[in-house]
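Student: just a sequence and a predicted model for now, questions to come.
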Amino acid sequence: MKKREIIMLHLQGKSYRSIERETGINRKTISKTCKEYDANQKLLEREDLTNEEKDEVIRTIVEVKSYDSTNRKPRKMTTHLLRRLEEIAKDEVEKTSLLGKTHKQQLDGCRVHEMITDEGFEITYRTMMTYWKTIIEKAQEAFIRQDYGYGERVEYDFGEVKLYINGEVVKCHLAAFAAPASGFRWGYLYKNQKMDIFLDSHVQFFEMIGGVYTEVVYDNMRNVVSKFIGHKKELNPQLIQMSLYYGFDITTTNAYAGNEKGSVERTVEVIRKRLFTKKYKFDSLEHAQQHLHEGLKMMNQNCKIEEEKPYLRAYKVPYELSILVESKVDKYSCVCLDNNHYSVPDYLVGKSVKVKKYHDHYDIYANSNYVGTHKKIDGIGQYQLELQHYLKTLRNKPGALKHSLALKQCPQLLSIYQNHFKQNDREFIEILLKNTDKQISELPSVLLDAKDCKTTVSKSEEVIDAVKIEIRKLSQMYGLQQETEGDEICQLKH
């Protein structure tokens, strides 16, 4: 936390002395932290760095020292107790709606404290009242209108959207961004709102916008606030690391204060109503995502995002979100990742490969060389195979092609095989081996062209044979010399 605080003040242009006065941290520590941060940022700009060196520099930037907190005494106000107070407050609202605003049966602080102590919570009356007043007086508070400059602030929130995808009802999660100064709105659809999804939405947004806002504002969601310690909030360390890399400040709203990020609260509602009320059926999540972005482009036509972009902090290469793991290739030339199986080239059987795991795909490397990418499977115990990975093995075992799962997972190639190559497995395999440089989408046309070419040659030979027979008949009838037959045939071929 100290490192983040120093870096944020340093990025605001404050001197080491000013930072020392504000934080109470020794100036030598401040100087060392800032100089190390600036040096690493300059190092990232070098074009001759390898991917491993870049990863190491990024780890140095986002590394935060951890401290042993096992001996700290627990605080009385816990998240569980806070939720219980919130439940009591909701019951009071319901009571008021049923009995009327002027009823005389409101719970006072003494009764609330009595209720929670009877339930086993240990907390003093005064400490409890600090939180209770905040909850029950929320409706009576005044609001101050805010005015933000370009590039200063973007607000973030998650919202739910129910869609009908490929014949099933799917609860999607909309990661929404709203920039109050320019009125720009953007979002991404995901299948959950886990930490890797939460971080990925930020990387995608900064990449798309081409810069970074000074401040990102959140509510107290689990991905942002790991836990409450008394009146203080402990921020999620993964979010802190990403903020250190991009250089944005993390701001969280007060409890029960959605108005403090009202732009994004409204954005989630607007996107749901304008883009997913008329159209809610899609073939895939990708199609839904495409519909979302096309709709957002229309919604943003009158915003001032182009005027805001020059005020954003400088663009940086995408923050690396992968988890690096090592996996051994089994006898089926597959690696097992998250209880599913993904194919790799058959020459890697029995060897170990390294895998970069992302929230939606895997990048596979062997001896530091890129091998391929697989889209993550939803489910358990399933296989995702590419026929090109098995061609060398199939050349030696062509009989295995007919019932292979790799062929069945490519419907277009399977259809061509069954209609044109069912009696000639070797020819099918050899054509694919000669075209390993082509994409899977190009192979159907390659196979059909090869088959058409062979058919044309066969038909030409049939015609020539028929002409030969006719020439022999004519020769016998008119006594023509047989020596001319070859010349006639040569002329026909040409």
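Tutor: Structure received.

Student: from here on, just use CA atoms for contacts and neighbour counts.
Tutor: Fine.

Student: tell me the spacing between the closest residue to Asn166 other than its chain neighbours and Asn300.
Tutor: In space, and not counting its chain neighbours, Asn166 is closest to Asp283: 4.8 Å by CA to CA, 6 or more residues apart in numbering. Counting by CA to CA, to the nearest Å, the separation of Asp283 from Asn300 is 26 Å.

Student: comparing those two, which shows the higher neighbour count?
Tutor: Asn300 (15 against 12; other CA atoms under 10 Å).

Student: my guess is Tyr417 contacts Phe428. True?
Tutor: Yes - at 7.3 Å, Tyr417 and Phe428 qualify as touching, with contact defined as CA atoms under 8 Å.

Student: now do the SS call for the residue nearest in space to the middle of the chain.
Tutor: Centroid-nearest residue in the chain, with CA atoms, centre = their mean: Asp200, separated by 4.7 Å. Secondary structure assignment for Asp200 (DSSP: H, G, I helix; E, B strand; the rest coil): helix.

Student: before we go on, here's another structure to hold up against the first:
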Amino acid sequence: MSKIELFAAIRRDLAAGMSGRAIEEKHRVGRRTVSAAMASALPPPRKTMPPRGSKLDPFKPAIDDILRADLDAPRKQRHTIRRIYHRLLDEHGMADISYQVVRTYVADRKPKIRAESGRGPIKVFFPQTHRPGAEAEVDFGEVVINLRGEPVTCMLFSFRMSFSGKAIHRIFASGGQEAFFEGHAHALKRLGGVPTGKIRYDNLRSAVAKVLGFSRQRIETQRWTAFRSHYGLDVFYCQPGIEGAHEKGGVEGQIGWFRRNHLVPVPRVDSFDQLNAMIDQWDDQDDVRRIGARDRTVGDDFAVEQPLLMRLPDDDFETGIWLTPRVDRYSQVTVRTNRYSVPVRLVGRPVRVQLHASHLVVYDGREQVAWHERLMAKGGSRLDLDHYLEGLIRKPGALPGATALEQARAAGRFTPVHDAWWAAARKAHGDAAGTRALIEVLLLHRHMLHEHVVAGLATAVRAGALTADAVALEARKFAEADDRPSMSPPAPRALPANVISLTERRLAQLPADTRPLPTVTAYDQLLRRRAEGTGS
């Protein structure tokens, strides 16, 4: 039993009301281990040894060929394990490998080869009756959405209650372990509890590290064991491949129904958050539908089973994965073969990255320094022009060809108005000075709304005002006329109406000076005393 499974067993016994001393005696552990299991379902990480190869690996193809040939051989003239072992010794030069190692591999591989050839046993199907609040099914399905004008293939997560047919859906950029966990956490929160019985799964890599033959036994991934222990999930793994699809046919059909009824035509959205908000509404609307020939709606049946669900744990499980990459000389971090920008002041330093299913957050210590939507393809880059502005002030010649600038143009954040003002500034002040002025304008976006800065740029271009101060002045006028709250803090007092210069405007931002005017009366008294002393 691994340590994470030990923690899961301890937490089960604690939930059943067993005392700490009884748990210590049962599992032969100390008080600290019991306390650690009470505090968290995830034990402290430990160093893992690299996997070891087997001496039998070079001879496995030969064994597979023998087993395939036996499929067409007479029943009484097929290879025994001992005959296979001797052939490996005589014909393939095998040495220093025991008979037991060969026997274990053949016992595991022989039924697989028979099933792969289509000669497995005949399957019989039986109708099932599901108890309220007890069973559920989980699966992923591919869907296509139109994300910011481009077709993108995503993964639809579905968690379906078997009794009522109530299903919770979520769309993610990928079907990795982060999406698997986030989908569960969202579904259980929306359902308001945890099923008391089995939850059926495929042999997803997010949950299953290894399938042990054709049995129901699985070696689970460590984080999945901790996750299901945290929520108290009781899992059931279907048979591998297409043959096990019927064991969770409810969720297989549910994904197809949802895709046809809600994702046709292909939805056009600007973000995954916007799409998932729509999906939550669709899930609520589906409560009024009837499945097949049922006389009750999905919502009616779910109202019966919802009170029977187990209570959710008080604290949430951290579904994101923490990574610690180092910022390279391009001010980027590499996460899952993709590159994401961070502020240039962090070049050469390690940072912390919290990877979620559809986005990632970069921290410098406890300070959040970057947020990026996760890339779905491999080998891509997502760069934020704002992260490079401090470096571009020193090297303005790098801006025209910068990849971050091209991505900002494609995303609509660097507009044709920016280009027009930049071209005029370079013509008036030269390439270097004009580009530095543009960078100062781009810095305004950090504390002013994007549309206010763009409006200020447009006014400055028409007026021929080609300095960052002039753009800031015009942008502030638009911000004051806008009813929406500005990103910058409010002025301490109202500005006078007759401000005609930037200097006066800056002084007007300061609070009123109530101090008395300076006086030299005290010093004049000293001068009189000195004069009187000299005269005597």
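Tutor: Looks like it came in fine. These numbers come from a predicted model, not from an experiment.

Student: tell me the spacing between the residue nearest to Asn166 of structure 1 and Gly295 of structure 1.
Tutor: From Asp283 of structure 1 to Gly295 of structure 1 the distance is 17 Å (CA to CA).

Student: over to Ser69 of structure 1?
Tutor: Counting by CA to CA - Ser69 of structure 1 and Gly295 of structure 1 are separated by 48 Å.

Student: got it, and Lys261 of structure 1?
Tutor: 23 Å.

Student: how about Arg17 of structure 1?
Tutor: According to CA to CA, Arg17 of structure 1 stands 49 Å off from Gly295 of structure 1.

Student: next: Lys73 of structure 1.
Tutor: In terms of CA to CA, Lys73 of structure 1 sits 51 Å off from Gly295 of structure 1.

Student: the two: which is more packed in?
Tutor: Set side by side, Lys73 of structure 1 and Gly295 show more neighbours around Gly295, with 16 against 7, by other CA under 10 Å.

Student: now which residue in structure 2 aligns to that one?
Tutor: Taking TM-score structural alignment, Gly295 of structure 1 has Trp282 as its aligned residue in structure 2.

Student: excluding chain neighbours, give the residue nearest to its match in space.
Tutor: Excluding the flanking residues, the one nearest Trp282 of structure 2 by CA to CA, 6+ apart is His262, at 7.5 Å.

Student: trace the one you found over to structure 1, please.
Tutor: Using TM-score structural alignment, His262 of structure 2 pairs with Leu275 in structure 1.

Student: any idea how many residues pack against the counterpart of His184 of structure 2 in structure 1?
Tutor: Aligned counterpart of His184 of structure 2 in structure 1: His202 (TM-score structural alignment). By other CA under 10 Å, the residues close to His202 of structure 1 number 21.

Student: tell me the contacts of whatever residue of structure 1 lines up with Asp364 of structure 2?
Tutor: Matched to structure 1 by TM-score structural alignment, Asp364 of structure 2 sits across from Ala366. With contact set as CA atoms under 8 Å, 6 or more residues apart in numbering, Ala366 of structure 1 has these partners: 352-354.

Student: try 6 Å this time
Tutor: Val353 (CA atoms under 6 Å, 6 or more residues apart in numbering).

Student: any idea which element His359 of structure 1 lies in?
Tutor: Of the helices and strands defined by DSSP states H and E, none includes His359 of structure 1.

Student: Ser201 of structure 1 versus that one, what's the distance?
Tutor: For His359 of structure 1, the distance to Ser201 of structure 1 equals 11 Å [CA to CA].

Student: those two: who's more crowded?
Tutor: Ser201 (21 against 17).

Student: quick check: the more buried one vs Met208 of structure 1, distance?
Tutor: Separation of Ser201 of structure 1 from Met208 of structure 1 (CA to CA): 10 Å.

Student: same question, Val161 of structure 1
Tutor: Counting by CA to CA - Val161 of structure 1 and Met208 of structure 1 are separated by 22 Å.

Student: who's more crowded, those two?
Tutor: Neighbour totals were compared for Val161 of structure 1 and Met208, and Val161 leads with 19 against 10 (other CA under 10 Å).

Student: residues touching the more buried one, list them.
Tutor: So Val161 of structure 1 contacts 171-172 (CA under 6 Å, 6+ apart).

Student: which helix or strand contains it?
Tutor: strand 153-165.

Student: again with Gly256 of structure 2
Tutor: helix 249-262.

Student: residues of that helix that come out buried?
Tutor: 250-252, 254-255, 258-259 (16 or more other CA atoms under 10 Å).

Student: give me the mean distance between the helix or strand immediately after it in the chain and structure 1.
Tutor: Downstream of helix 249-262 of structure 2, the first helix or strand assigned by DSSP H and E is strand 268-269. Using mean CA distance after the TM-score superposition for structure 1, strand 268-269 of structure 2 ends up 5.1 Å from its aligned counterpart in structure 1, as a mean over the superposed pairs.
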